[in-house]
Every structure is written in structure tokens, then in C-alpha cells.
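Here is my input; please provide its structure:
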Amino acid sequence: MSQQTTSRGSGSAGPNPWAAGGSVFAGVLLLVDGLINIFKGIAGIAEDDVYARLGQYVFKFDVTSWGWILLILGVVLLATGWGILSEAAWARGLGVGLASLSLVLNFMWLPYVPVWAIVSIAIDVFIIWALCTDRPSRSH
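Next up, the predicted model:
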């Protein structure tokens, strides 16, 4: 056990492949989440009748406005996912922030399309976890 602690402490063991895989996973999930948000946004912009409205909710927004918000967020998520896969330094922090924002927006979107919102929330949680657990050491 002391050998394991020593090799971890000295930094000679190299990067953890599971954590590095988590970053790739987060990048791919950001791309997927971006695409999902783009599709939801296009559907919301195209026609208000695409989504069923159920009762009166605290968050009362026009579906077309939500469509534009989700479309723009989807494009930014796609760019950030590409940045993470390209190992851009700016993309990691932005990815956590955007996944958090997407999580909140999808929670507010929950009354309109519960299945899509829950899938997006789950993706956002995994993105945040993956980006926060991988700490790559850059020598550049």
C-alpha cells in the first residue's frame, strides 16, 4: 500500500486512464447535449404546438423564446464539446459552467417535455462529474 501512495505522490504513475476517458466522455456528451438542445430549439421555434402544455406552471415562458434560448445554448455546447475533445484550455471550465446552466434551463423546461428534459439533465450531471474528476497535467 505504501508503494501505491509513493507512486501517486511522486507523479511518476502518469495520468489516470479512467479520468482521461471521462474528459473524452464529457466532450462527446457536450456534443450530444448540444445537438439535443439544437433540435429542441428548432422544434420550439418552428411551432408552439409541438409541445403539450400542461396546466399553469410557475415558470411561464413563450415556447418560441425557449426555442431560441435552447438553440443558442446548443450551438455553444457544441463548440465547447469540440474544444474539450481538442484539449483546449478554455473548454474545461466553460464546459462545467455551460453544463450547469443547461441543467437549470432543462429543469425549467421539465413541464413542457419531461422525457427530453430528464435525459438532458442526466447528461449534464455526467458532464459536470467527468470534467471535475479529470485533472490533466499540461506541460505546455
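
From now on I want contacts and neighbour counts done on CA atoms only, so please keep to that.
Noted.

Quick check: Gly74 touching Asp33?
Yes: if you go by C-alpha atoms under 8 Å, Gly74 and Asp33 touch, sitting 7.0 Å apart.

For the comparison step, fold the sequence that follows:
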Amino acid sequence: MTAQPHSGAPSGSYGPAPTRNSPWATGGATFAGVLLLLNGILAIFQGISAIAEDDVYAHIDDYVYKINLTGWGWILLILGVIAALAGVGILSGATWARAVGILLASLSLLAQFLFLPYAPVWSVITMAIDVFVIWSLATYRPAAASP
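So this is what the prediction gives:
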């Protein structure tokens, strides 16, 4: 028996590698920038509401993480302002914005996890958005600028 030539992809390969300027990668990063911007704006409103000690949030008496609602409000407000600025940076194509966006989405993920008893459904939705933003910004590889 003779070996037959094989014209397909090498064994163990899953097809051609995605290009650097794939429309999916670019669209995902743009969508992540929009989500980070909106997530930051909503965190600002969430923080303002918590600082004002609004009746929107449940009053938790026996919670492991002993920070009052005003403390959480300031944390969410500061993270929201920085996340909104990073979202604008991602949309404008700033190189620093991807790393800052990943860091802020990670911090937001942690903060929303700790904020679960006060607003459980909203926190889970925000955590899912943060996971998508981290994934999208970590997988996007912009084309290098030509000198």
C-alpha cells in the first residue's frame, strides 16, 4: 500500500487561525467597550443610590463582609467612573484601555460578587457582562500601527 497525499489541514488542527483583523474580534472589542462604558455609567447610578441610602437595596444585618451601604456606594461610584473612562478609551482605540478595561472588569466582578446580598439579580447580570468584557478584551489583538 502506498500513502496517499493529503491536501487538507494538518492532523490535530482546527482549521485556519483567525486573522488579526477578524470582524468578530473587532466587533467583540467594540461591544466590550460599549458594555464597559454602560456598566460604568450604571455603577455610578448604583453607587449614588447606595450613598443616598435609598430604599432600593435590601437592608442586610448579618453579612460576612461588614461594609455599610454607603461604603459600597463609594466603591461602586469610583469603579464606575474609571470604568466609563476606560470604555471611552477602548472605543477611541487607546492602547492602555484594554489592560485597564480587563483590570476594571475584574474589580467590578469582585465588587458585584460582594454586593450580591443587596441586589442579587442585578449583581449576577453585571457579573456576566464583566466576564464577557474580560474575555473579549483578552482575545482581541489589534493590528500594529505601521511606522
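
Send over the TM-score of the superposed chains.
Once superposed, the chains reach a TM-score of 0.88 (TM-score structural alignment, normalised by the length of the first structure), with 135 aligned residues with a C-alpha RMSD of 2.0 Å.

show me where the second structure has helices.
For the second structure, the helices defined by DSSP state H cover 23-51, 69-92, 95-114, 120-139.

quick check: the third one aligns to which part of the first structure?
Alignment of helix 95-114 of the second structure against the first structure: residues 89-108, by TM-score structural alignment.

with the second structure superposed, average distance for the matching stretch?
Its matched residues in the second structure lie on average 0.4 Å from stretch 89-108 of the first structure after superposition (mean C-alpha distance after the TM-score superposition for the first structure).

Trace Leu85 of the second structure over to the first structure, please.
By TM-score structural alignment, Leu85 of the second structure lines up with Ala79.

residues contacting its match?
Neighbouring residues of Ala79 of the first structure by C-alpha atoms under 8 Å, 6 or more residues apart in numbering: Leu31.

Ser100 of the first structure: how many residues sit nearby?
Applying other C-alpha atoms under 10 Å, we find 17 residues neighbouring Ser100 of the first structure.

repeat for Gly55 of the first structure
Neighbour tally, Gly55 of the first structure, other C-alpha under 10 Å: 7.

hang on, the earlier thing: pipe the helices of the second structure into TSV and attach distance to Pro16 of the second structure per row.
Converted to TSV, the helices of the second structure look like this (distance: least, C-alpha to C-alpha, whole Å):
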stretch	distance to Pro16 of the second structure
helix 23-51	15
helix 69-92	28
helix 95-114	26
helix 120-139	16
